[in-house]
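In: generate coordinates for the sequence data below:
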Amino acid sequence: MARPPRLSPDDVAAALAGLPAWSGDADGLRRTVELPSFRDAVAAIVAIADVAEEMDHHPDIDVRWRTLHLTLVSHSAGGVSELDLELARRIDALLP
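Out: This next block holds a predicted model:
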């Protein structure tokens, strides 16, 4: 698979305007979400994992009881790429 190009800071800022649950910059995107229970958090991880496997693009996920901390970055690009934006959109479709 070809290495995705890193997006410019301006491109990332513009994209974040359409992703209100996310924050970050050209170095990475971040989202924190609190689910109703630990089991709900784990179920969300499984749903995210299915999308990530389909895309062959994997987020960093930290679970603390019922809170998920998500980070998206294309390590091969050295920052945020279009893959991260697409994964953020797909995660948003899964989470409240």
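
In: for the rest of this, base every contact and every neighbour count on C-alpha atoms.
Out: Will do.

In: tell me, how many residues neighbour E82?
Out: E82 sits with 17 neighbouring residues when counted by other C-alpha atoms under 10 Å.

In: now it: how far from V73?
Out: 10 Å (C-alpha to C-alpha, to the nearest Å).

In: and A13, by the same measure?
Out: Where V73 is concerned, A13 sits at a distance of 15 Å (C-alpha to C-alpha).

In: the two - which one has more neighbours?
Out: Per other C-alpha under 10 Å, whichever of A13 and V73 has more neighbours is V73, with 24 against 16.

In: one more to line up against the first:
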Amino acid sequence: MKRELLSEETLQIALASLPDWQIEGRELVREFRFDSYLAGIEFVNRIAQEAEALNHHPDLLVGWRKVIVRLTTHSAGGLTGLDVTLAGNISAV
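Out: Next up, the predicted model:
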């Protein structure tokens, strides 16, 4: 089943409830910073659990004491409610 793209208005409302997330093109993006490299890796493992539960998997860039998360629904060609849901779940981690 194809997911519906969110309107610009809906995205702006969603962003109000997702502090530090930004829209970059067709993606929701956020950088998380940590006190150590291993803390970032532990965070990635926790994100993986959330992603598997929703069967929706972000692109992750792991660096020294930081993790950049990029969300989009590739099959829809942009942002859907699934991306907003996962962003909220990741923020709660």
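
In: can you show me the strands along the second structure?
Out: For the second structure, the strands defined by DSSP state E occupy 22-24, 27-33, 59-63, 66-71.

In: redo those strands as JSON lines? Include distance to G88 of the second structure and mean neighbour count.
Out: Output for the strands of the second structure, formatted as JSON lines (distance: least, C-alpha to C-alpha, whole Å; neighbours: other C-alpha atoms under 10 Å):
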{"stretch": "strand 22-24", "distance to G88 of the second structure": "13", "mean neighbour count": "14"}
{"stretch": "strand 27-33", "distance to G88 of the second structure": "11", "mean neighbour count": "18"}
{"stretch": "strand 59-63", "distance to G88 of the second structure": "16", "mean neighbour count": "13"}
{"stretch": "strand 66-71", "distance to G88 of the second structure": "11", "mean neighbour count": "21"}
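
In: all the helices of the first structure, residue numbers only.
Out: With DSSP state H, the ranges of helices along the first structure come out as 9-16, 38-55, 82-94.

In: of all the ones you listed, which one comes closest to H69 of the first structure?
Out: H69 of the first structure lies closest, by C-alpha to C-alpha, to one member of the helices of the first structure: helix 38-55, at 10.5 Å.

In: how big's the offset between that closest one and the second structure?
Out: Comparison of helix 38-55 of the first structure with the second structure after fitting gives an average deviation of 0.4 Å (mean C-alpha distance after the TM-score superposition for the first structure).

In: please identify the buried residues of that helix?
Out: 38, 41-42, 44-45, 48-49, 51-52 (16 or more other C-alpha atoms under 10 Å).

In: as TSV, those residues with distance to D60 of the first structure would be great.
Out: Formatted as TSV, the buried residues of helix 38-55 of the first structure follow (distance: C-alpha to C-alpha, whole Å):
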residue	distance to D60 of the first structure
F38	18
A41	14
V42	14
A44	13
I45	11
I48	11
A49	11
V51	13
A52	11
